[in-house]
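Novice: here's my sequence, what's the structure:
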Amino acid sequence: MDYSDPNAFTLPFQLTKQVRRDVYPLLEPTQPELSAKGKTVLITGVSGGIGKMQVIAESWATAGASGIVITGRNTEALESVATRLQSLAPATKVLAQSADITNEASVAALFAAAKEAVGKIDVLINSAGSLEAGLVGTAEPTKFFTDFQVNVLGTYLVTQNFLTQADGSGTVVSFTTGAIATVFPGMGGYTASKLALTRIMENLHAEQPNTRVFLLIPGIVQTAMTVDSLKPYAKDTPELSASWTLFLSTPRAEWLRGGIVSVNWDIEEMEAHKDEIVRDNLLGRAFLNAKLGKDGHPWS
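Specialist: Got it, this is the predicted structure:
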């Protein structure tokens, strides 16, 4: 691998020849096709200081969501984001509710508050995450499994409560990572937990046919979680991930249900090969079917 190439950690995971790094016209939150009017959304991990999740909430506000619930552990940070959202969309109902997603009672309280503030949640965005670097066998077990507590247990608890209040319907978008397809020394807990999350969401898709399930790879965004070795390759904007969550909530994304998609992939190129993607299940099974690489999948 040529590590001097800024795309070194992006091209190996490309499905499309076109590489997207930022929002393009189809994904502008102001596009009528991406309108969130009449929809309520709950976004986890917003107070983590990452910035990406705040941008997601802002995109939903720009798109006119009727209700936005943001959660995380930092109450002060949440309130700051809520103020920003209200300035963007004064008509949108906004709830900032701190919660520990790894605690059942805390998650139950979150959804009780959400019901009172905005009613039923239509869209869940599982964007809270943990990355505790450490080598297998030498990392302290409690620290190593923090990633499983947040990325797997936490996401499961939030999703379970979402499904209960949504009567088994609605849209669930869970963030995963392209790193599940390879091995990064020191990131064993993170990649293993994200791989476990991916399989759980694939099961949810198979088991709950009325629930729209998507797995989204955000590319490499410069955040507090980005490990130092990957920072030179963090070329993707948080706005791109935000717009993708809007897109996945629309009917146009229906054919992608249950699949793993990356923000770096061009939507229109994928649509041009829709039949092949669906026929060969190229978006499932942790990339075992699609041939990813520099020039994208070799379309038939």
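Novice: please make it C-alpha for all contacts and neighbour counts, starting now.
Specialist: Fine.
Novice: and P185, how many residues sit next to it?
Specialist: With neighbours defined by other Cα atoms under 10 Å, the count for P185 comes to 10.
Novice: surely it and L135 touch.
Specialist: Yes: look at P185 against L135 with Cα atoms under 8 Å: they come within range, at 6.8 Å.
Novice: one more to put side by side:
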Amino acid sequence: MSSTTTASRVALVTGGSGGIGRAVVERLAADGYAVAVHYAGNPARATEVADQITAAGGRAITVGADVADETAMGAAFDAVEAAFGGIDVVVNTAGIMLLSPIATLDLADFDHMHRTNVRGTFVVSQLAANRLRTGGAIVNFSTSVTRTQFPAYGAYVASKAAVEGITLILARELRGKDITVNAVAPGPTATALFLNDKDEATIANLSKAVPLERLGQPADIAETVAFLAGPARWVNGQVLFTNGGLA
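Specialist: The predicted model follows:
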């Protein structure tokens, strides 16, 4: 799908002000999409991203909401539709990761993480299922750790396994609507979320675990999202492991 055809398409990216979300926003804007940069708690950072896009000749707005709050997210969808006339693509990068062995995990952390990662994905997916235009795409986010089973990731992986289930079933439920639903499962990616609380030795070991012997970059993940958002009309109900070959 060329930029001439994506120029009329509109994307809402949750968690779009930082990390992978920001890379996705920048890539879709470069591909010609009008983009809505969603944020939960940092409007200044979202505005910075949107201003950068508009300064380069693109179209961008910001929308703020708790992804797990269906009323607030419904208002965010309203704002995007009012600004751009409709929505074609929803990319749900918003998520949190709190690591701990299962035996010692604070259950308040479990609840907090699952509210954002599971309920938030469900709310956004539900709204997208009802409001995307024909030819649309929903892209949710899982993790490659659903396969690698690293210790301390138990509660996080549980939330992302739920995201995969939501994604794969929704793809089948939208039969006949010409809306694709897929999930991206990144491997080790150099974002603040991933690098936080990891020492250099741990980061080096994770880099070496990948056959390409490097961490992924947010742009690597955004490339996969751009594929699913636009040209990949025959890819549906899938989880794409974008991880450099991590086993």
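Novice: strands of the second structure, start to end?
Specialist: 10-14, 34-39, 60-64, 89-92, 137-141, 180-186, 239-242 (DSSP state E).
Novice: residues in contact with the second one?
Specialist: So that's strand 34-39 of the second structure. Contact with strand 34-39 of the second structure is made by 7-17, 25, 28-29, 46, 49-50, 58-65, 80, 84, as judged by Cα atoms under 8 Å, 6 or more residues apart in numbering.
Novice: out of those residues, which end up buried?
Specialist: Neighbour counting with 16 or more other Cα atoms under 10 Å marks 7, 9-17, 25, 28-29, 46, 49-50, 58-65, 80, 84 as buried within these.
Novice: corresponding residue for N130 of the second structure in the first structure?
Specialist: Under the alignment (TM-score structural alignment), N130 of the second structure maps onto T164 of the first structure.
Novice: let me redo that: L99 of the second structure
Specialist: Match for L99 of the second structure (TM-score structural alignment): A133.
Novice: could you list every residue that touches that match?
Specialist: F144, G186, M187, G188, G189, Y190.
Novice: type out the ChimeraX command that picks the buried ones from those residues.
Specialist: Selecting only the buried entries of the contacts of A133 of the first structure in ChimeraX, with 16+ other Cα under 10 Å as the criterion:
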select :144,187,188,189,190
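Novice: enumerate every residue touching the counterpart of E58 of the first structure in the second structure.
Specialist: Aligned by TM-score structural alignment, E58 of the first structure pairs with E26 of the second structure. Counting by Cα under 8 Å, 6+ apart, E26 of the second structure touches I53.
Novice: for S174 of the first structure, see how far away V261 of the first structure is.
Specialist: Distance of V261 of the first structure to S174 of the first structure, computed by Cα to Cα, to the nearest Å: 11 Å.
Novice: what touches both of the two?
Specialist: The contact sets of V261 of the first structure and S174 overlap at F214, L215, L216 (Cα under 8 Å, 6+ apart).
Novice: before we move on, the earlier item: will you turn the strands of the second structure into JSON lines that also has distance to G120 of the second structure?
Specialist: Shown next, in JSON lines, are the strands of the second structure (distance: least, Cα to Cα, whole Å):
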{"stretch": "strand 10-14", "distance to G120 of the second structure": "10"}
{"stretch": "strand 34-39", "distance to G120 of the second structure": "13"}
{"stretch": "strand 60-64", "distance to G120 of the second structure": "14"}
{"stretch": "strand 89-92", "distance to G120 of the second structure": "9"}
{"stretch": "strand 137-141", "distance to G120 of the second structure": "11"}
{"stretch": "strand 180-186", "distance to G120 of the second structure": "15"}
{"stretch": "strand 239-242", "distance to G120 of the second structure": "18"}
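Novice: max-length helix in the second structure?
Specialist: helix 154-173 (DSSP state H).
Novice: now that one on the first structure. Mean distance?
Specialist: Helix 154-173 of the second structure differs from its equivalent in the first structure by a mean of 0.7 Å after superposition (mean Cα distance after the TM-score superposition for the first structure).
Novice: that helix aligns to what range in the first structure?
Specialist: Using TM-score structural alignment, helix 154-173 of the second structure lines up with residues 188-207 of the first structure.
Novice: tell me which residues of that stretch are tucked away?
Specialist: Neighbour-count burial for stretch 188-207 of the first structure flags 188-198, 201-202, 204-205 (criterion: 16+ other Cα under 10 Å).
Novice: and the contacts of that stretch?
Specialist: Under the contact criterion Cα under 8 Å, 6+ apart, stretch 188-207 of the first structure has outside partners 130-136, 144-145, 147-148, 151-152, 155, 174, 176-177, 179-180, 183, 211-215, 257-259, 284, 286.
Novice: likewise stretch 78-91 of the second structure?
Specialist: 9-14, 34, 36, 61, 63, 128, 131-140, 225, 229.
Novice: could you tell me which residues make contact with the residue nearest in space to the middle of the second structure?
Specialist: Among the residues of the second structure, the one closest to the centroid is T93, at 2.1 Å (Cα atoms, centre = their mean). Contacts for T93 of the second structure (Cα under 8 Å, 6+ apart) come out as V13, T14, G15, G16, I20, G21, N140, F141.
Novice: thought T143 was touching V184 of the second structure, still the case?
Specialist: Yes: the criterion here is Cα under 8 Å, and V184 of the second structure meets it with T143 at 7.3 Å.
Novice: and for these two, which residues touch both?
Specialist: Joint contacts of V184 of the second structure and T143 (Cα under 8 Å, 6+ apart) are F241.
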